[in-house]
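# For reference, the sequence and a predicted model appear below.
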Amino acid sequence: MTDSPLARWERRNGTVLAVASLLYLAAYAIRVLANGLPGVLHDLCLAVTFATWAVFLVDYLVRLRLSRQRPLRFLRTHWLDTLVLILPLLRPVRVVQTYEHVQRRRDEPRLSLHARVIAYASLSAALLGFAASLTVYAYEHVAPGASIRTYGDSVWWACTTLSTVGYGDMAPVTPVGRLVAVGLMGCGLALLGAVTGSFSSWMLQVFAREGENPYPPEADRPPGNSPGACDRTD
């Protein structure tokens, strides 16, 4: 395991960032879904939103410092971190890293590689779909001529888009909604490809193991039917 200052920092603050990500998503969801929210609660959710984003910013700057890279090089090599900092609704995917730490025991993953890929992809899809449905609902339900009027419509649209089905019965009409749709379609293709590839690889390994052992174990063979044995006649 790498023991650099950057690696130690990422190991120590992983849980903190995961909790901050969930708090950010919860505060944003309350602001979007709770109609007629009292001013005090609205201000509290807004404060939580900005406070958690400040945590993300501090983490980004600390990792920039610990990486000992020039800012432009850090931006090129950590472009996804920069994108997530600009679009904080993607931060809840950090929960996947916490889940990975929980699944590990003595630095070894408790689940196989294929099971981890499927678990991480499923968790990422659920979090991304929830965040996308909130954003699309926030911008679409008040837009003129929009077909997404309720949060249920937004969830249905997110599910069909993320799964790459795309019935076309609902579609965003605002620029922000369409931008979210493009990103969700790309994420859906990537996650679906990861799950399909992992499952196919697992099936090929199972068939390969069966091909290497064409004969059943000795205990399962009928008496006198050993491989390669010649039939004897009296």
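In hand now; what should we look at?
# CA atoms for contacts and neighbours, from now on please.
Will do.
# hey, where'd the strands end up in this structure?
Chain-ordered strands for the chain, with DSSP state E as the definition, fall at 104-105, 108-109.
# Let me know which of those strands is tucked in deepest.
Per residue and on average, the most neighbours among the strands of the chain fall to strand 108-109, with a mean of 12 (mean count of other C-alpha atoms under 10 Å).
# So which bits of stretch 154-165 are buried?
Buried residues in stretch 154-165, counted by 16 or more other C-alpha atoms under 10 Å: S154, V155, W157, A158, C159, T160, T161, L162, S163, T164.
# Without its sequence neighbours, what residue ends up closest to the fifth one?
Setting aside the residues directly before and after it, C159 is nearest to G129 in space (C-alpha to C-alpha, 6 or more residues apart in numbering), at 6.8 Å.
# Okay, one more to line up with it:
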Amino acid sequence: MKQPLAQVRWERRTQRPLFALALAFAVAYAVPIVEPDASHEVVSACLAVEWVVWGAFALDYVVRLALAERRGQFVRSHWLDLCAVVLPLVQPLRLLRLVATLLLVGQRARMASQVRLTTYVAGSVVGLLMFGSLAVLSVERDSPNGNIKTLGDAVWWSFTTMTTVGYGDHAPTTGVGRVLAVGLMLSGIALLGVVTANIAAWFIARFEMDDVEERRQTEAIRLLTEEVRALRAEVAALSGEPVGDERVR
């Protein structure tokens, strides 16, 4: 679907502000988890920031929908955006707002043509590690049988889970924690596949460039050989000398 010019301009102008808001969301999400003894005012302020960021992304979706020429097709092709906008309204849990914001940031990053695949993958890895660690710590820290009690334990668990190593020294015991573990495992496998495919595509592109250059050089040599033969024929014709087999005769 070809995007209208107004929609493209809107996406370019709002890309950086939305990423700045996403960073604000990251800080607001992390503060109450890293500092569980934070005051009620701080927690309320962080909660307000989270909702403001989600509201900004929701507004961005509504504006892009209004600027789209074919709105039905826009909704079908951006269904993840719609799910991310509606998700926090179904049940106002902090984890749902986390998932919604990650989805929206990811979709907006894909739309940005200047964001390269490598940068996107690296950002995705850092974001998943950070948010995965914070999310599992928030649900496992107060669990009676939980063994993820500190941020260090949570980060270590996220690393071993995303890389599918799974040492087993730290593991979630709650239902939500296990859902997070499944999400991190699948995300780690998907990102590894993207990195592998990107490296393979780079090698294939290099081989194709070498092949094209070799064919170009071969064609240049063939053309040069034909030109030399033509010049020899002209010289022979001007001098009256036989050319090729005639000289042997």
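Looks like it arrived, so ask away. From a predicted model like this one, the values you see are computed outputs, not experimental measurements.
# hang on, the earlier thing: in a markdown table: the strands of structure 1, plus distance to G188 of structure 1.
Listed next are the strands of structure 1 as a markdown table, based on distance: least, C-alpha to C-alpha, whole Å:
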| stretch | distance to G188 of structure 1 |
| --- | --- |
| strand 104-105 | 27 |
| strand 108-109 | 26 |
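# can you tell which of those is closest to F50 of structure 1?
Closest approach to F50 of structure 1 among these (C-alpha to C-alpha): strand 104-105, 32.4 Å.
# The longest helix that structure 1 contains: how far from the chain's middle?
In structure 1, assigned by DSSP state H, the helix with the most residues is helix 175-212. Relative to its chain's centre, helix 175-212 of structure 1 lies at 12 Å (C-alpha atoms, centre = their mean, to the nearest Å).
# repeat for stretch 155-175 of structure 1
From the chain centre to the centre of stretch 155-175 of structure 1 is a distance of 19 Å (C-alpha atoms, centre = their mean).
# Compute the first-to-last residue distance for it.
One end of stretch 155-175 of structure 1 sits 19 Å from the other (C-alpha to C-alpha, to the nearest Å).
# which residues of structure 2 does that stretch align to?
Residues 155-175 of structure 2 are where stretch 155-175 of structure 1 lands when matched by TM-score structural alignment.
# could you check the distance from K2 of structure 2 over to L59 of structure 2?
Per C-alpha to C-alpha, K2 of structure 2 is found 22 Å from L59 of structure 2.
# ok, those two, which is more surrounded?
Regarding K2 of structure 2 and L59, a neighbour count based on other C-alpha atoms under 10 Å identifies L59 as having more, with 13 against 8.
# State the distance from the aligned partner of the more buried one in structure 1 to L64 of structure 1.
Aligning on TM-score structural alignment places L59 of structure 2 opposite V58 in structure 1. In this view, V58 of structure 1 and L64 of structure 1 are 10 Å apart by C-alpha to C-alpha.
# Please enumerate the helices of structure 1.
Ranges of helices within structure 1 are 5-12, 14-33, 39-67, 71-77, 79-86, 95-103, 113-140, 151-162, 175-212, based on DSSP H.
# ok, back up a step: any idea how far the residue nearest to C159 of structure 1 is from L162 of structure 1?
Taking C-alpha to C-alpha as the measure, G129 of structure 1 falls 7 Å from L162 of structure 1.
# what do those two both touch?
Counting by C-alpha atoms under 8 Å, 6 or more residues apart in numbering, the contacts common to G129 of structure 1 and L162 are L184.
# Identify the residue nearest the geometric centre of structure 2.
Residue closest to the average C-alpha location in structure 2 (C-alpha atoms, centre = their mean): Y120, at 3.6 Å.
# which residues does that one contact?
A109.
# about what we covered before: quick one: which of the helices of structure 1 is nearest D169 of structure 1?
Using C-alpha to C-alpha, the helices of structure 1 put helix 151-162 closest to D169 of structure 1, at 8.4 Å.
# about what we covered before: of the buried residues of stretch 154-165 of structure 1, closest to F199 of structure 1?
Nearest to F199 of structure 1 out of the buried residues of stretch 154-165 of structure 1 is S163 (C-alpha to C-alpha; 16.6 Å).
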